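Participant: sequence and predicted structure below; questions after.
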Amino acid sequence: MIRPARSAVVVVLTLVDPDTAKGAVDRCAWSTVLLVCGVVTFVGVMERMGTIDWLGESVASIRSPLLGALLICLIGAVVSAFASTTGILGALIPLTVPFLMDGQVTAVGLIIALAVSLSVVDSSPLSTSGALVTANAPEELRPRVFGALMKWGMSMAVVAPLATWALFVLPAQL
């Protein structure tokens, strides 16, 4: 099994003594490393272009705070399946202020819904955690593990925002 620390050791060994590192380099799941690097680069480009902020601001301009809260949770979950949950949470929380200002949506309920929605998708194989699980799976099981984690992560990107919105945001209206 390949662990994150082992990958770092492989890089150091390769730089220090390339002859002794030949076997270690072959055991790294380079396709997973490249996948994570590509996704991180893509999300970084989207963030630099302002895509995430634009989406958030577009949702913030919606007149219905309940609908806006649901859309923020959905957008956050989808983006978090490919990026850092903490980073996306930090970017989206300030965008929730317009919904919180009119009192229809409670701060605690919305933050809980947002945090849970963003966190449960971390097992997506396009996210760091899911990619590490996929990389540590035996070679012959990797396609199955990748597929199962992809189904789980993407289904959670839809199910979790709806469920957390219904449990934590909607009751404030009732």
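Facilitator: Yes, it's here.
Participant: every contact and neighbour count from this point should use C-alpha atoms.
Facilitator: Will do.
Participant: how about the longest helix along the chain: buried residues?
Facilitator: The longest helix of the chain (DSSP state H) is helix 142-164. Buried residues in helix 142-164, counted by 16 or more other C-alpha atoms under 10 Å: 145-146, 149-150, 152-154, 156-164.
Participant: and stretch 45-61, by the same measure?
Facilitator: 52-53, 55-57, 59-60.
Participant: not counting sequence-adjacent ones, nearest residue to V59?
Facilitator: G68 (5.6 Å; C-alpha to C-alpha, 6 or more residues apart in numbering).
Participant: which elements pack onto the helix or strand harbouring that neighbour?
Facilitator: Applying DSSP states H and E as the criterion places G68 in helix 65-80. Counting contacts by 3 or more C-alpha pairs under 8 Å, 6 or more residues apart in numbering; DSSP states H and E, helix 65-80 is packed against helix 51-60, helix 85-92, helix 97-101, helix 107-119, helix 142-164.
Participant: please redo it, this time with the cut-off set to 7 Å
Facilitator: helix 51-60, helix 107-119, helix 142-164 (3 or more C-alpha pairs under 7 Å, 6 or more residues apart in numbering; DSSP states H and E).
Participant: surely V10 and V25 touch.
Facilitator: Yes. Taking contacts as C-alpha atoms under 7 Å, V10 lies within contact range of V25: 6.2 Å.
Participant: check it against this one:
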Amino acid sequence: PDRDAGSVGGATRLTPARTATLVALVALVVAVLGFDLDAGLTAVSLAVVLSTAWPDDSRRAVGEIAWSTVLLICGVLTYVGVLEEMGTITWAGEGVGGIGVPLLAALLLCYIGAVVSAFASSVGIMGALIPLAVPFLAQGEIGAAGMVAALAVSATVVDVSPFSTNGALVLAAAPDVDRERFFRQLMVYGGIVVAAVPALAWLALVVPGFG
């Protein structure tokens, strides 16, 4: 079929293939969140079904995937996963938590969360770092609510990084752009966010002692 068969007058038309894809995405979310199925295996299974039903559309879709970006993200996620499995992030967090100055420890934890989240799951990193902050939070010198909020902000705003899942999706889905140039722009912007936001979140939420 023609490449623009799903467009009418410049507007995108909901074709059977697109409808099935949307249904498959909903099914993937339900299967993973509702039935705790493996996300990767479920996604591949649904993709096989869609490819079998609409081979021409699937062939074009595969050709438009930014494979260089996919391979880059897979490599980075694998590397970060190895670090997490080896306990490197926990070790770094525990070392920071052992610093005798709670405010400085809080700032360093925010930076650890930001740097690692730029390459991995923000939620997973928060789940690993928040327990590490408990010992010096128990001292009462830092507000728990402010610390958790600062960690959350530091770990999530860096998702603009092209190495993160969200940033990679934006890069891969951006239409009619120079991907190499866009990648560099996202990387520079992500670097600025990683460098600036943890300190700003620390100043705004931790230093005043909220919570």
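Facilitator: That came through fine. Bear in mind the structure is a predicted one, so any value in this text is a computation, not a measurement.
Participant: what span of structure 2 lines up against the helix holding G68 of structure 1?
Facilitator: Mapped onto structure 2 using TM-score structural alignment, helix 65-80 of structure 1 spans residues 102-117.
Participant: mean shift of that stretch relative to structure 1?
Facilitator: With mean C-alpha distance after the TM-score superposition for structure 1, stretch 102-117 of structure 2 departs from structure 1 by a mean of 0.3 Å once superposed.
Participant: so stretch 31-51 of structure 1 aligns onto which residues of structure 2?
Facilitator: The aligned range for stretch 31-51 of structure 1 is 68-88, by TM-score structural alignment.
Participant: still on that earlier bit, what comes up buried for the match of helix 65-80 of structure 1?
Facilitator: Result for stretch 102-117 of structure 2 [16+ other C-alpha under 10 Å]: buried residues 102-103, 105-117.
Participant: now stretch 131-140 of structure 2
Facilitator: Buried-residue list, stretch 131-140 of structure 2, by 16+ other C-alpha under 10 Å: 132-133, 136-137.
Participant: got it, and stretch 33-44 of structure 1?
Facilitator: Buried residues in stretch 33-44 of structure 1, defined by neighbour count with 16+ other C-alpha under 10 Å: 35-36, 39-40, 43.
Participant: related to what we said a few turns ago, more neighbours: which of V10 and V25 of structure 1?
Facilitator: V10 (22 against 17; other C-alpha atoms under 10 Å).
Participant: what about G63 of structure 2, distance to D57 of structure 2?
Facilitator: From G63 of structure 2 across to D57 of structure 2, the span is 10 Å (C-alpha to C-alpha, to the nearest Å).
Participant: leaving out the residues flanking it, which one is nearest to A24 of structure 1?
Facilitator: A24 of structure 1 sits nearest to V10 (C-alpha to C-alpha, 6+ apart), 5.9 Å away.
Participant: just L137 of structure 2 next, same as before
Facilitator: Of all residues not flanking L137 of structure 2 in the chain, A144 sits nearest, at 6.1 Å (C-alpha to C-alpha, 6+ apart).
Participant: just give me the neighbour total for that neighbour.
Facilitator: 21.
Participant: any idea what it aligns with in structure 1?
Facilitator: A144 of structure 2 maps onto A107 of structure 1 when the alignment is built from TM-score structural alignment.
Participant: I'd assumed P98 was in contact with that match.
Facilitator: No. The criterion here is C-alpha under 7 Å, and A107 of structure 1 misses it with P98 at 10.9 Å.
Participant: quick one on the thing from earlier: ok, the residue nearest to V59 of structure 1 - contacts?
Facilitator: Contacts for G68 of structure 1 were tallied using C-alpha atoms under 7 Å, 6 or more residues apart in numbering; they are 59-60, 62.
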